[in-house]
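Asks: Next one to model:
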Amino acid sequence: MTARLIRLVIMSLILPLAALSGCGSDERAEQSAGFAGLGQDAEGFQQAAPNQALTFPDDFPHEHAAHPDYRIEWWYLTANLEDVSGEPLGLQWTLFRQALMPPSERPEPTPWAADQLWMAHMAISQGEQHQVAERFGRSHSQAELSQSHDAQAGVVASPFHAWLDDWQLQASADADDDAFSPLTLTAYSGEGASRFGYTLELTAEGPLVFHGEEGFSQKAANGQGSMYYSQPFWQIEGDVTLNGETKAVSGRGWLDREWSSQLLDARQSGWDWFSLHLDDGHKLMAFQLRGGGDDSADTEQGAAYRSGTWITPQGDASPLATDDITLTPLATSTVAGRDVPTRWRLEIASVAIDLNIEAPHANRWMDTSVPYWEGEVRVNDRASGEPMGEGYLEMTGY
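Replies: This is a model prediction of the structure:
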């Protein structure tokens, strides 16, 4: 295969997947509708809407699987862990899917007629170390092919299995066919002394949580949105390999499931997303999309649309309206040549909390084909400075 053909094949995988996560270049943003093309027209694809509200348990485990008639989708795990010496450690594993064409335009399945593209990211962060890897794959949406474990990438619901090559998140061998817990996550990259990765056991100690209106999460004032639920109650144990050393780790994790065809408004330039584990057992998800809101929520980059979910220790979820959330960047860090907010104030009026959220390490840039910032954060009460928890922050479009 010539060098030109190799380049064309690689770019055919990378460029469509730019719509799945992270920020692309300014030039790419100008050529697409909204941030990373997520606001572009999605005619012919199935649309996320409030009238498609998820129900439990009727829609499960089906919803854990892929939704190829929607344009974009992800399975997104972050975890705040400690090693045996008590040193904090963060990790991420994400599987992204994008449909290349609407269902009516799909070709007959052949080895070269894939209509679904896949991208996977993994990262391990400890102290100033931040190791990142990514992979790409493809599949066909036809059920007998997409649900075959011989496919390069895919997700099936029963028994649950999400994979790209040998990176995989799957139900334990002795689990019931419909089980979404416990799960085993395995992903490694590199060879010899540079090899890094993890083998982890995930056990859910609380229920699944639906965001927004029974699972429909609005992302802009004009109604764009996604189907969105989470498992924020993972307890995690296992082994992490970093710098040639394997160590036991334990802690807690958060898994997001989201799918849509036109996620954002065309005006939206990126997002700031928080998933927080509070020490009293509450969980908090909050985000802002920069642009696409109304004039009551201004940021330096235009009106923001905000939303979130307040989750009790028992898993009861209360949606948070855009005017209930105030997000204020307090300090920035220069990371990969970009000024990125790494210290925030987060106020939730309805539950009377006022938090400072800070990334202890700024160098969490995901230098992948689609770059973005993703890292661990500490949570403190703003008035007293008392530690209140930990979590993860993702920022795109900077």
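Asks: switch to C-alpha atoms for all contacts and neighbour counts from now on
Replies: Will do.
Asks: all helices for this protein, in order.
Replies: For the chain, the helices defined by DSSP state H occupy 3-17, 26-31, 143-146.
Asks: Near the closest residue in space to Gly137 that isn't next to it in sequence, how many other residues are there?
Replies: For Gly137, ignoring the flanking residues on the chain, the nearest one in space by C-alpha to C-alpha, 6 or more residues apart in numbering is Trp118 at 4.9 Å. Applying the criterion other C-alpha atoms under 10 Å, we find 27 residues in the vicinity of Trp118.
Asks: Just list the residues touching the residue nearest to Arg267 when sequence neighbours are not counted, thanks.
Replies: Distance criterion C-alpha to C-alpha, 6+ apart; nearest residue to Arg267, sequence neighbours excluded, is Gly34 at 5.1 Å. By C-alpha atoms under 8 Å, 6 or more residues apart in numbering, the contact list for Gly34 reads Gln40, Leu264, Asp265, Ala266, Arg267, Gln268, Ser269.
Asks: Neighbour-wise, give me the winner out of those.
Replies: Leu264 (30 neighbours).
Asks: how about that residue, what does it touch?
Replies: Taking C-alpha under 8 Å, 6+ apart as the criterion, Leu264 is in contact with Gly34, Phe35, Leu38, Gly39, Lys219, Ala220, Gln224, Gly225.
Asks: Next, the structure of the following sequence, for comparison with the previous one:
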Amino acid sequence: MRTKWLVLMIALLLGGCDQSAPEEKGFAGMGDQAQSFTPVVPGRVFSFPADHGAHDGFRIEWWYVTANLKDQQGNDFGVQWTLFRSALKPVAEQAGWGNQTIWLGHAAVTSPSVHHAAERYARGGVGQAGVRLAPFEAWIDDWMFASQAQDPLRDMQLSARDKNFAYQLRLTSSRPLVLQGDNGFSQKSEEGQASYYYSQPFFQASGTLQIDGQTYSVSGPAWLDREWSSQPLTANQTGWDWFSLHLDSGEHVMLYRMRQKDGAPYLTGTWIAADGQIQTLHSEQISLVPQDTAKVADRPMPVKWSIRIPDKQLDISVDALNRNAWMDLRIPYWEGPVKIDGSHPGQGYLEMTGY
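Replies: Okay, the predicted model is just below:
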């Protein structure tokens, strides 16, 4: 689940506001009311490739890629690439500095011993960042997620670069994408907060990765998440723990736990069978329990988890490849690759916010 949002904080950073920000509700202000923006309601009919593009009228949106990679010697790495779109007003895109969209990019690489992260900010309307269709391209500065294919999710190019790392990857898949939740309506609380959410968990990635001056040829599975919303959290929700898991048996699993100030977390997920059939998982079907913590950025982080889904005979341990995978950015959070042991070994990604 990919809802890191920042609307007020980004507006202060880039919008030139000189007034004090109101108290945020929920993580990064995502519980703030958004009455003037388009609500997320059940029953949306998705349309592709149009829905790969930006959605005017919604407040927040992202294109989010993670990849679990190995080099030719079997060493493990992780890669993250994200483009966030934040609308300051519910109006259509326009050219020039009157544009009411802020763009944010996050990129990271992880090995068992190293984690590097970087960020980019841009104002919409001036060509520095954006998303276009036909051919598809999502970009901020020279960071790119692009395709020349008629169906862009079949063959993508992914790249990012910073002073300590770079990567250039090709992502391919012949499998259909997955609509999360109820046909793409992904509920985030008992009160009805939700996003529109689809994934492409079947990407296979290959290419090159540079870390601290050393270059590796890498390959492995990758996962794309696409979400858009206007108010995805309640004021009572403090953050989340999100898992995307590639199991060696061919299944894939998405889980998220939305933590609250008061009451039990909101827990749900998706089971993706090897043949692509999907099943929504409800809280009573899932056991998600932290097993071990590490001190990261002067705070305790649950870096090892037990996950059980008895209906699927799943009983696994999920452990961070690098426990110090802290995204030390303006909006800090933990995100990194994980190793999976137990009934269904595999690999995946974990994101934790609000700690």
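Asks: so what number do they get for TM-score?
Replies: With the length set by TM-score structural alignment, normalised by the length of structure 2, the two chains reach a TM-score of 0.92; 345 aligned residues with a C-alpha RMSD of 2.3 Å.
Asks: returning to what we had before: now for the residue nearest to Arg267 of structure 1: what does it line up with in structure 2?
Replies: Matched by TM-score structural alignment, Gly34 of structure 1 corresponds to Gly26 in structure 2.
Asks: try Asp280 of structure 1
Replies: Asp280 of structure 1 maps onto Ser249 in structure 2, with residues paired by TM-score structural alignment.
Asks: And the equivalent of Asp292 of structure 2 over in structure 1, how far from Asp339 of structure 1?
Replies: By TM-score structural alignment, Asp292 of structure 2 lines up with Ala331 in structure 1. Distance, Ala331 of structure 1 to Asp339 of structure 1, using C-alpha to C-alpha, to the nearest Å: 10 Å.
Asks: re the thing from before, so which of the contacts of Gly34 of structure 1 belong to strands?
Replies: Residues of the contacts of Gly34 of structure 1 located in strands (DSSP state E): none.
Asks: can you put those in a markdown table and add distance to Ala153 of structure 1?
Replies: Shown next, in a markdown table, are the contacts of Gly34 of structure 1 (distance: C-alpha to C-alpha, whole Å):
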| residue | distance to Ala153 of structure 1 |
| --- | --- |
| Gln40 | 25 |
| Leu264 | 26 |
| Asp265 | 29 |
| Ala266 | 30 |
| Arg267 | 32 |
| Gln268 | 30 |
| Ser269 | 30 |
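Asks: and in structure 2, which of these remain?
Replies: Contacts from these that recur in structure 2, judged by both residues aligned by TM-score structural alignment, their matches' C-alpha atoms under 8 Å, are Gln40, Leu264, Asp265, Ala266, Arg267, Gln268, Ser269.
Asks: Now for those residues: which two are most distant?
Replies: Gln40 and Ser269 (12.6 Å; C-alpha to C-alpha).
Asks: ok, back up a step: how close does the match of Gly34 of structure 1 sit to Pro39 of structure 2?
Replies: Distance of Gly26 of structure 2 to Pro39 of structure 2, computed by C-alpha to C-alpha: 18 Å.
Asks: list the contacts for Asp76 of structure 2?
Replies: Taking C-alpha under 8 Å, 6+ apart as the criterion, Asp76 of structure 2 is in contact with Asn68, Leu69, Lys70, Ser111, Pro112.
Asks: The fourth one maps to what in structure 1?
Replies: The one in question is Ser111 of structure 2. In structure 1, the residue matched to Ser111 of structure 2 (TM-score structural alignment) is Gln126.
Asks: Let me know whether that match touches Leu89 as I believe.
Replies: Yes - between Gln126 of structure 1 and Leu89 there is a contact under C-alpha atoms under 8 Å: 4.7 Å.
Asks: Run through the strands of the stretch 1-150 of structure 1 in chain order.
Replies: Along the stretch 1-150 of structure 1, counting by DSSP state E, counting those that start in this stretch, strands occupy 72-83, 88-99, 116-126, 129-139.
Asks: Structure 2: matching residues for the first one?
Replies: Under the alignment (TM-score structural alignment), strand 72-83 of structure 1 falls on residues 60-71 in structure 2.
Asks: Mean deviation, that stretch versus structure 1?
Replies: With mean C-alpha distance after the TM-score superposition for structure 1, stretch 60-71 of structure 2 departs from structure 1 by a mean of 0.5 Å once superposed.
Asks: Mind listing what's buried along that stretch?
Replies: Residues Ile60, Glu61, Trp62, Trp63, Tyr64, Val65, Thr66, Ala67, Asn68, Leu69, Lys70, Asp71 are the ones in stretch 60-71 of structure 2 that count as buried (16 or more other C-alpha atoms under 10 Å).
Asks: For the last one, give me its contacts.
Replies: Taking C-alpha under 8 Å, 6+ apart, we find Asp71 of structure 2 in contact with Phe77, Tyr216, Ser217, Val218, Ser219.
Asks: ok, now the fifth one?
Replies: Remark: with contacts taken as C-alpha under 8 Å, 6+ apart, Tyr64 of structure 2 is in contact with Arg2, Gln80, Trp81, Thr82, Leu83, Leu224, Asp225, Arg226.
Asks: how about a cut-off of 10 Å?
Replies: By C-alpha atoms under 10 Å, 6 or more residues apart in numbering, Tyr64 of structure 2 lies in contact with 1-2, 80-84, 105-107, 145, 199, 223-227.
Asks: Fine by me, thanks again.
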